[in-house]
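**Q** Sequence plus predicted model, see below.
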Amino acid sequence: MPVRNCFHRQTTVSCATPSYFNTHPSLPQRLLLVLAILTLAVRPHVAAAAPATPAPAQSDRLVVMISLDGLAAYYLDDPKAEMPTLRALAAEGARATSMKASTPTVTWPNHTTLVTGDNPARHGVVGNNYFDRATGKRVVLITDPVYDKDEIVKVPTIYDVARAAGLKTAAIRWPATRNARTLDWTIPDVATMELMKKYTTPALGSQCEQAGISLTKKDGVALEDNNARELGDETWTRAFNLILQKDRPNLALLHLVNVDHTQHLKGPKSDEAYAAVKGVDAQVREVWEELQRDYPGKATLLVVSDHGFSPIKRTILPNVVLRKAGLLNSEKKRHDGAVQVVPQGGSAFIYITDDANRPSLLKRIEKAFAGMPEVAKIVGPKQLKDYGVANPKDDAHAPDMILFAQEGYAFGDTAAGDLPFEEKPERRGSHGHDSSLPDLHATFVAWGAGIKPGTKLGEISNTSVAPTIAQLLGLKFSNVDGKPLTKILTN
């Protein structure tokens, strides 16, 4: 069963007009703060924040983090990439040459690392999807979440700690935040209109309506139920700026996805990818201008990404390899057998369901993939910890083995056919590969209050982001995998 933490959500509903979004029951504010602070005090993972007071030390500060999904670090130094906003932010503030992502280099685990300071072995979001050993079925997180945040994120997040300290929090389309009880204003990262309406903060839904920001229509046409993602980055940026203008949060998170989607379809460094980079840079500028106008001298802006990108020329079919090795029973039933494969783009998770024969199966699997030129690494149980991945004995969602593809290759999911690969993949770009590969590194830029102008860092880890935010907001956030980036900070 997923592990719950003990935070309770406070829903802020103070709107004169009725909302079409569902309301949710909430505990009184005073009880919420007491429970949240006690939760932090009894958990060894994070030191308790100072008890909430009517005027927290950093109550006049704002830290904004914008994640540009799939923006590889190499774009910032690519002259073909039109990024005047990000380059101006980097020149006036700080930047890293690159930021190493967590394993696997996919969206949900890395966004969770960005807000927890921990690798997946500790925070529990192991991939965009995983195999549930208890039910024998796959759980797909990225397209339509099936769990609330408290059910899959095992450790406190930076917004949990901020809320416990009496600060106000917001997040737009941030992964693994569905029904997060310590977000005052939120629109979750879901695919269907039904879930978006259910879990969007009611007051925010009404506020967007009043401001002419439609969360149900695009170009005046009502969206079908499974088309919530079609609203696009422009809508989410407008809603985010509305929160900054009207609600005055202290910590606000925004997730923009068009660069990632475009590179999957057309490939990184394609004409379409460069156009998407230019577009998202303009959206960052909208937020930056809002901060300069409404929060002069009080705001810090972090622009990050979750992973880089690799062009894809061939798809590896691990289920075909396993079938030929006698480890899969059928061409049609991909999930039939003692070995289960869950692709994560440039990596594949291998799960073994036959505990009695686990040692021999590990050897047979390694032999089946050894010598395949498209497979860069085979990571066994003893090496998982080196990649920040939990041992399956400690986390049943974690795999027994990981396959890493060479750059230029990604893993597919079919067991049909005789060849272990496809020459013409449907997608032209992917990620999920070994996080040590430079092209899979992410972006980090910081600007504003508390940031030393002109600071340059080399390669950093994305586990450092949440501890750095904690320093900026005056929060205690210790015993996590990452360390704050003190070099870029003023006092």
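**A** Cool, the structure landed. Quick caveat, the model's predicted, so the values are computed rather than measured.
**Q** Only C-alpha atoms from now on, for both contacts and neighbour counts.
**A** Will do.
**Q** what comes up buried for the helix or strand hosting L38?
**A** Assigned by DSSP states H and E, L38 belongs to helix 29-42. Across helix 29-42, burial judged by 16 or more other Cα atoms under 10 Å covers 32-33, 35-40.
**Q** next up, a second structure to put side by side with the first:
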Amino acid sequence: MPHKLLVVSVDAMHHDDLPFARTLPAFSRILEQAAVAEIEGVYPSVTYPNHTAQTTGCPPARTGIFNNLQFQPGRGDASEWFWDARAIRVPTIFEAAHAAGLTVAAVQWPVTANERHVDWLVPEIASPQVFDGLEDQYRRTTNAASLERYVLPNLHLVDVTGRKPRYYAFVNHVAEQILRHERPDVMFVHLVEVDSARHAGGAHGPHVEQALREVDATLGTFLDALADTGDLGRTNIVLVSDHGHLDTEQHTNLNTIFVERGLVRLDEAGRLLDYDVLCLGAGLSGQLFLAEGITPGRRAEVEALLAEIEATPEYRIERIWTAEETARAHGLDGPFDYVVESEPGVVVGMLWDRRPVVRRGDDDFPPVLGNHGHAPRHGGQPLFVATGPDIAPGIDLGRRSMLDEAPTFAALLGVDLPHAEGTVLHELLTARPLPV
């Protein structure tokens, strides 16, 4: 049997955070003998496409997870996220591990709801509006054993006092309990404290260090659980992250512009009637959808406006790609027609009840000071940190692709992931594990 594998995603942790992380007790224990790499994520640099790349080794054009949000015209930022695992179009590491007879756990990992290849499943649900409360969302998205043993007894740990539930305490406790009591062969956990801090306070600062301290405390409980069960010495531990953050400087609200030019039409209450072109935001980028059956004349109007937007300095739109271009350059494709790449720090807005351009310092600037979704070449980069019995200590792998992570997980487990486009990071393996 292969050694165990624990993968912890510290959402939005930068490679540049490692020096501070080395000053913290649990991080320092992991980093002491670790192999490290700086990772180039997939485009757009948002959570769900990148976490799906981490479990498949495939880009959005193949996984089908091209954004956090699904395209649901008229619903804006209330659109559903890609929360259901059945939306993924290629095999995952969960499926490969399960087929090999390994026990699999996933806590708060994106796009895992109804994932039938995970034995101990606590999925991330970012669309609570779809369900009738917390209990209903888990009854409809996980298996009976996970629900009864870990979800229902701990739902009181979910903080429901804000606009959206906060799952920190729930996730941290449940993950530790599963690790301790079920001792799965493979476990994936998603921690979001650092991402929340960077959204609220900007890309850098004491608020980020505090969030890293909170994550460190959670990592400490994981290490203690592994030590207490005797599994620490036979577990490969990998810390990953999904994207960086940039300080938010401006919102360019494209749907507002489309409304002003008559390419999006609203009723008297401001609700969507129909559209020729509509923007789905992805933070610091966006995706544009043309109406089905759009006439050549209307399409020409849209294309003329897009050229004007691209050429207008105040909008700060760096480039508008066709989907064919992003598919070739970034592995990004989907049911959209164009991809909008803004200048770093500029949100590509999809609401139509705001001014076309809102700048930081304006009274109506939204209270989110950090964001992502930008082309992955900008800003702080995600990380990959690995330590354990099958990991060569102290290696710096330089800059690698996020698509290489899933094949490397598969190699550590001795399973096959033939659909993956990435390659195994052989340099970090002490010896390639044998198939199960």
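**A** Looks like it arrived, so ask away. Just so you know, these numbers come straight off a predicted model, no measurement behind them.
**Q** Distance to A252 of structure 1 for the buried residues of helix 29-42 of structure 1 - can I get that in a markdown table?
**A** Putting these into a markdown table (distance: Cα to Cα, whole Å) gives the following:
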| residue | distance to A252 of structure 1 |
| --- | --- |
| L32 | 20 |
| L33 | 19 |
| L35 | 22 |
| A36 | 19 |
| I37 | 21 |
| L38 | 24 |
| T39 | 22 |
| L40 | 21 |
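**Q** tally of neighbours for whatever residue of structure 1 lines up with L5 of structure 2?
**A** Per TM-score structural alignment, the equivalent position to L5 of structure 2 in structure 1 is V63. Residues lying near V63 of structure 1 (other Cα atoms under 10 Å) number 22.
**Q** before we move on, the earlier item: any idea which of the buried residues of helix 29-42 of structure 1 is closest to L489 of structure 1?
**A** Closest approach between the buried residues of helix 29-42 of structure 1 and L489 of structure 1, by Cα to Cα: L40, at 25.6 Å.
**Q** and that closest one, what pairs with it in structure 2?
**A** In structure 2, L40 of structure 1 lands on no residue (TM-score structural alignment).
**Q** Just to be sure, the match of L5 of structure 2 is in a helix?
**A** No. Per DSSP: H, G, I helix; E, B strand; the rest coil, V63 of structure 1 lies outside any helix segment and is strand.
**Q** what helix or strand does the residue most central in space within structure 1 sit in?
**A** For structure 1, the residue nearest the mean C-alpha position is H111 (2.1 Å; Cα atoms, centre = their mean). With secondary structure defined by DSSP H and E, H111 of structure 1 is part of helix 107-116.
**Q** L383 of structure 2 maps to what in structure 1?
**A** Alignment note (TM-score structural alignment): L383 of structure 2 maps to T443 of structure 1.
**Q** can you map out the strands along the stretch 151-300 of structure 2?
**A** Secondary structure of the stretch 151-300 of structure 2 (DSSP state E, counting those that start in this stretch): strands located at 186-191, 235-240, 246-247, 250-253, 264-266, 272-275, 277-281, 285-290.
**Q** Mean neighbour count and distance to V302 of structure 2 for the ones you listed - can I get that in CSV?
**A** Formatted as CSV, these follow (neighbours: other Cα atoms under 10 Å; distance: least, Cα to Cα, whole Å):
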stretch, mean neighbour count, distance to V302 of structure 2
strand 186-191, 23, 40
strand 235-240, 23, 40
strand 246-247, 22, 30
strand 250-253, 25, 16
strand 264-266, 17, 11
strand 272-275, 16, 11
strand 277-281, 26, 7
strand 285-290, 24, 9
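**Q** closest one to G379 of structure 2 among those?
**A** Nearest of those (Cα to Cα): strand 246-247, 6.2 Å.
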